[in-house]
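Undergrad: got a predicted structure here, sequence first:
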Amino acid sequence: MPDIPALLWFRRDLRLADQAALLAAAEEGPVVPVYVLDDEGAKHRAMGGASRWWLHHSLASLDADLRERGSRLILRRGRADAELAAVAEACGASRVHCIRHYEPWWRNAERAVAKRLDLVCHDGNYLAPPGSLTTGSGTPFKIYTPFWRALKEHMPPPWPTNRPSTVPAPKTWPASDKLDDWDLLPTKPDWAKGFGKEWTPGEAGARRRVDAFVKRAGDYDETRNLPSIEGSSRLSPHLHFGEVSPAYVWHRVADAGGSVDIFLSELGWRDYAQNVIAEYPDYPSKNARDKFDKLPWRDLREAGSDFDAWTKGQTGYPIVDAGMRQLWTTGWMHNRVRMIAASFCIKHLLIDWRKGEQWYWDCLVDADYGSNGVNWQWVAGTGLDSNMFSRIMAPLSQSEKFAAGDYIRQWVPELAKLSDAVIHDPEEHGCRPKDYPAKIIGHREARERALKAGKHAK
């Protein structure tokens, strides 16, 4: 085996199993695993606070896994191309292996790295490489349903590979930053105290989460919309950080029976979102439908107090407030409630969807550039494939329809003593506790204002 090492560039693929870049690098000789914290390249899309908490613990887990196999993780901070070039020079490497990424800043970084080093990109973060599926005329899919039909024709994905028992090490190791020096964890104040109760970042935590979900994957369609029941998989942050591959998840759950196909289609939606940003890199910040550029959003100088109430879970709408408080406490929100809360921000408060998207970006441990942008534009009605703007989710009836009583009691303790008959709308039933806010706007009033704004856009 040659003594010349190759670099293994980790980003959102923090795993050793089903890791094509690792296997390719190890076949060539010694491997130097590297993670570069590149806030400069990402600029305003640098990871938010919740994602940085997750990253700290995921990197610590990855380093421990590598050390068990005779290796270690080199940490550097700065421009990815410059730091990788410096590491390569220090250890005599000239080649870099990585999993291909599709966020615009990572595509820019790959081009910059390729100018300095021999960059070899591999697929592995999605069920099918983004851009590989096209319509009959050879153009990218814009609508999810035909995209999913095309993706299913290529499923199941290739069988995932196992973690190697050893990772060949170089004779000498280049210098590395210390993870604690990056200050990824909040301290003053430590607003992430509740995160550790909910999550175990890292490959082992991801696999345990998959194991737990397999047992109930067959009931997914019946339970996924019920916030009071653990019906969703909670795999989104593990998938986002690449601690487990979608191929591994697919093969573990595909035979669960029942309504597991609905869950598999959600994995497909994740692929769809990456295809969208591969074709439209600024999708999370630009209306896909130009006519909505004329929509008269409220200026935050006028609506700032309403936006603050939304972020703090103080809107007077229990299902919305429960979701926003869950988000702040755990870095995650139930998917049905995410849509309700997003719709409330957009339609009830008439606040530009991009403001809400940025809040989710900072607060979610699974904040994903593609999925976040596509989902917000779907709710807003501004996307390539989206709800109509005139479709306004009614949070009060949604709360009752999806039996959110226990969920509200958990996250809005002011309402914990209320019965199911009144908890979804205590103000309407005349039993709103004094320590719970009144509605910041009535549903009918908000709906009429939103419809008027939508007509203006047309």
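TA: All right, it came through fine. All values derive from a computational prediction rather than experimental measurement.

Undergrad: alpha carbons only for contacts and neighbour counts from here, please
TA: Noted.

Undergrad: leaving out chain neighbours, which residue sits closest to Gly331?
TA: With sequence-adjacent residues excluded and distances taken as Cα to Cα, 6 or more residues apart in numbering, Gly331 is closest to Leu364, at 4.6 Å.

Undergrad: gap between the one you found and Asn372?
TA: Applying Cα to Cα, to the nearest Å, the value for Leu364 to Asn372 is 10 Å.

Undergrad: more neighbours: those two, which one.
TA: Leu364 (23 against 20; other Cα atoms under 10 Å).

Undergrad: I'd guessed that one sits against Asn335; true?
TA: No - using Cα atoms under 8 Å, Leu364 makes no contact with Asn335, being 11.9 Å away.

Undergrad: tell me how many other residues crowd the residue lying closest to Lys215 once chain neighbours are set aside.
TA: Leaving aside its chain neighbours, Lys215 sits nearest to Ala256 (7.7 Å; criterion: Cα to Cα, 6+ apart). Around Ala256 sit 18 other residues, with neighbours defined as other Cα under 10 Å.

Undergrad: any idea which helix or strand carries the closest residue to Ser265 other than its chain neighbours?
TA: Once flanking residues are discounted, Ser265 sits nearest to Trp148: 7.2 Å by Cα to Cα, 6+ apart. Using DSSP states H and E, Trp148 sits within helix 144-152.

Undergrad: tell me the helix or strand right after that helix.
TA: helix 195-198.

Undergrad: after that following helix comes which helix or strand?
TA: Going down the chain from helix 195-198, the next helix or strand is helix 203-214, by DSSP H and E.

Undergrad: returning to that earlier point: the residue nearest to Lys215 contacts Asp211, correct?
TA: No - assessed by Cα under 8 Å, Ala256 is found out of contact with Asp211, at 11.8 Å.

Undergrad: got a list of what the nearest residue to Ala17 once chain neighbours are set aside touches?
TA: Once flanking residues are discounted, Ala17 sits nearest to Arg163: 4.1 Å by Cα to Cα, 6+ apart. Arg163 makes contact with 16-19 under the criterion Cα atoms under 8 Å, 6 or more residues apart in numbering.

Undergrad: ok, structure two:
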Amino acid sequence: MTSIVWIRKDLRLHDNPGLYHAAEAGKVLLVYIFDEDEKVGAAQKWFLHRALESFEKRLESAGGKLYIAKGKPEKILKDLISQYDISAIHWNRQYEPAVFNRDREIGETLHDQGLDVNTYEGRLLLPPWDVKKKDGEPYKVFTPFYKAMQKHDIPQALPSVKNIKTVSFNKKDSLSIDDLNLLPEINWTDGMEKRWTPSEEAAVRRFHAFLDKKLKVYKDKRDFPAEEASSALSPYFALGLLSVRSVYHSIKKNAEAAGEPFIRQLVWRDFAYSLITHFPETETDPMNDQFEKFKWMDEKDQFDAWKKGKTGFPIVDAGMRELWSTGYMHNRVRMIVGSFLTKDLLIHWREGADWFDDTLVDADVANNVMGWQWVAGSGADASPFFRIFNPTTQSEKFDPDGEYIKRWIPELKKIPLKHLHDPSSAPEDVLEEAGVTIGEDYPEPIVDHKAARQRALDRYDDVKK
């Protein structure tokens, strides 16, 4: 049997169900198609380019070759099936609403044409339709979803593919990775190059380092960005360089008690995919329809200040500068900057989600939408709208020594800790000694938090009425 393996967000040899089962069945044509209609942000395009380079080398070590194309998958697959006398196709499912619907149509068409169509779960712990209430309805609250998932057996990870019998193709027929034009014309990726190694081997090394050194302190230190106690595995999950099932079972086997808080985070990821699968409209619309009438603001200058890390609130600015430099932001800080955008500035969560999509190397539609709707108060199991983070007190609590702020806002390094979290309130002599002029070296706060908080609560009261 000769099969196509349609490679997508699964750039690994270990626990890759589509590749594993096709390789077991016979000869394979490995196909990667870059569909320009799929939304891929600029930062993730860089990560994808590097990940494809490393994946190509991994495939070659197992005897495989990657056929690369750009365009409409339905047309490219149809042509390849005809050209290479393909009898079966295998792929690991994606659940972004538009992609899932497109893939289903492709599968149905190919099946009707007599092809053996095989799809697999290679992205999540369980498919998003497996964990439901007794009445068959999907969960909208995380805790019961988590409890229900604990009653399911999570399949073990499949072994790495060691031997691939590849269909021969003319190299001229395939594009090179460079032909996909994923890298920016102007180089702004130095910070990402220093922070990330986009390869399956690097993903596994990072996970084992987390398992050996950080997992035992994860519960107590994960909310403190200067501690770097989080796993930072999300970019590898986003493009499938790391198997979530493999991670799950490794933690269960080696550190079950200490690993429970991290297991919850893996299940949150499944929960996000369950939500976007069962409620695809939430990609753009609020799950809580009260928010259809919420009066958001459109302040371009304030939005630009937020994006550039020039709001005058150090913890917010540190997070946004980390994001711009590395393509990543600590999860606690994501909540703080999200609350600031949607509640202090009253800018629509979709604007923040779009910016994150473009600037995060771990951009992931399901997690991004769930996170932004959660912080805006409009999603499933959301933080109540009236929970409005005070950026200064959040900063004092989660960056108590100011290490994170100083790392990303070097112009504030000489400000005494007493005033570091709110430098605009520091006495003139303190600012002068630190060499900082508010409004010149560092911006004045673009809003008064107390007044902004009250404005947000008033808007919310209007909606409730």
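TA: Nice, thanks for sending it over. The shown structure was predicted, so the numbers you read here are calculated from the model rather than taken from an experiment.

Undergrad: what's the TM-score here?
TA: Laid over one another, the chains give 0.95 as their TM-score (TM-score structural alignment, normalised by the length of the first structure), with 446 aligned residues with a Cα RMSD of 1.4 Å.

Undergrad: on that earlier part again, tell me the counterpart of the residue nearest to Ala17 of the first structure in the second structure.
TA: When the second structure is aligned by TM-score structural alignment, Arg163 of the first structure is paired with Ser160.

Undergrad: relative to His90 of the second structure, how far out is its match?
TA: From Ser160 of the second structure across to His90 of the second structure, the span is 17 Å (Cα to Cα).

Undergrad: can you give me the helices in the stretch 1-150 of the first structure?
TA: 20-28, 39-42, 49-67, 80-91, 104-116, 144-152 (DSSP state H, counting those that start in this stretch).

Undergrad: now do the contacts for the residue nearest to Lys215 of the first structure.
TA: 214-218.

Undergrad: so how far is the host helix or strand of Ile336 of the second structure from its chain's centroid?
TA: Assigning secondary structure by DSSP H and E places Ile336 of the second structure in helix 331-339. Helix 331-339 of the second structure has its C-alpha centroid displaced from the chain centroid by 14 Å (Cα atoms, centre = their mean, to the nearest Å).

Undergrad: for stretch 288-297 of the first structure, same thing?
TA: That offset, for stretch 288-297 of the first structure, works out to 25 Å (Cα atoms, centre = their mean).

Undergrad: which part of the second structure matches that stretch?
TA: Taken onto the second structure by TM-score structural alignment, stretch 288-297 of the first structure occupies residues 287-296 there.

Undergrad: same deal with stretch 409-428 of the first structure?
TA: Stretch 409-428 of the first structure corresponds to residues 406-425 in the second structure, going by TM-score structural alignment.

Undergrad: who touches the matching stretch?
TA: 312-315, 317-319, 321-322, 392, 395-396, 401-402, 405, 426, 430-431, 434-436, 438, 441-442, 444-445.

Undergrad: try 7 Å
TA: 313-314, 318, 321-322, 392, 395-396, 401-402, 426, 431, 434, 438, 441, 444 (Cα atoms under 7 Å, 6 or more residues apart in numbering).

Undergrad: those in helices, which ones?
TA: Among the contacts of stretch 406-425 of the second structure, the ones falling in helices (DSSP state H) are 314, 318, 321-322, 392, 395-396, 431, 434.

Undergrad: I'd like the residues you listed as a markdown table, with neighbour count appended.
TA: Below are those laid out as a markdown table (neighbours: other Cα atoms under 10 Å):
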| residue | neighbour count |
| --- | --- |
| Pro314 | 28 |
| Ala318 | 24 |
| Arg321 | 22 |
| Glu322 | 20 |
| Thr392 | 17 |
| Ser395 | 24 |
| Glu396 | 17 |
| Leu431 | 20 |
| Ala434 | 15 |
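
Undergrad: max pairwise distance over those residues: which two?
TA: Across these, no pair lies farther apart than Glu322 and Leu431, at 24.3 Å, counting by Cα to Cα.

Undergrad: show me what Pro227 of the first structure lines up with in the second structure.
TA: So Pro227 of the first structure corresponds to Pro225, using TM-score structural alignment.

Undergrad: from the chain's centre, how far out does stretch 277-288 of the first structure sit?
TA: That offset, for stretch 277-288 of the first structure, works out to 16 Å (Cα atoms, centre = their mean).

Undergrad: any idea how far the residue mapped onto Gly379 of the second structure from the first structure lies from Pro164 of the first structure?
TA: Taking TM-score structural alignment, Gly379 of the second structure has Gly383 as its aligned residue in the first structure. Per Cα to Cα, Gly383 of the first structure is found 42 Å from Pro164 of the first structure.

Undergrad: do Val320 of the first structure as well
TA: Taking Cα to Cα, one finds Val320 of the first structure at 45 Å from Pro164 of the first structure.

Undergrad: who's more crowded, the two?
TA: Legend: neighbour count by other Cα under 10 Å for Val320 of the first structure and Pro164, higher for Val320 (28 against 15).

Undergrad: quick check: nearest residue in space to the residue opposite the more buried one in the second structure once aligned, chain neighbours excluded?
TA: For Val320 of the first structure, the aligned position in the second structure is occupied by Val316, per TM-score structural alignment. Nearest non-adjacent residue to Val316 of the second structure, counting by Cα to Cα, 6+ apart: Val337, 5.3 Å away.

Undergrad: likewise Ala46 of the first structure?
TA: Leaving aside its chain neighbours, Ala46 of the first structure sits nearest to Asp39 (5.2 Å; criterion: Cα to Cα, 6+ apart).

Undergrad: now do Pro168 of the first structure
TA: Distances taken as Cα to Cα, 6+ apart place Pro30 nearest to Pro168 of the first structure, at 4.7 Å, with adjacent residues excluded.

Undergrad: do I have it right that that neighbour meets Lys171?
TA: No - if you go by Cα atoms under 7 Å, Pro30 of the first structure and Lys171 don't touch, sitting 8.3 Å apart.

Undergrad: which of those two has more neighbours?
TA: A direct count of neighbours by other Cα under 10 Å for Pro30 of the first structure and Lys171 places Pro30 higher, at 22 against 10.
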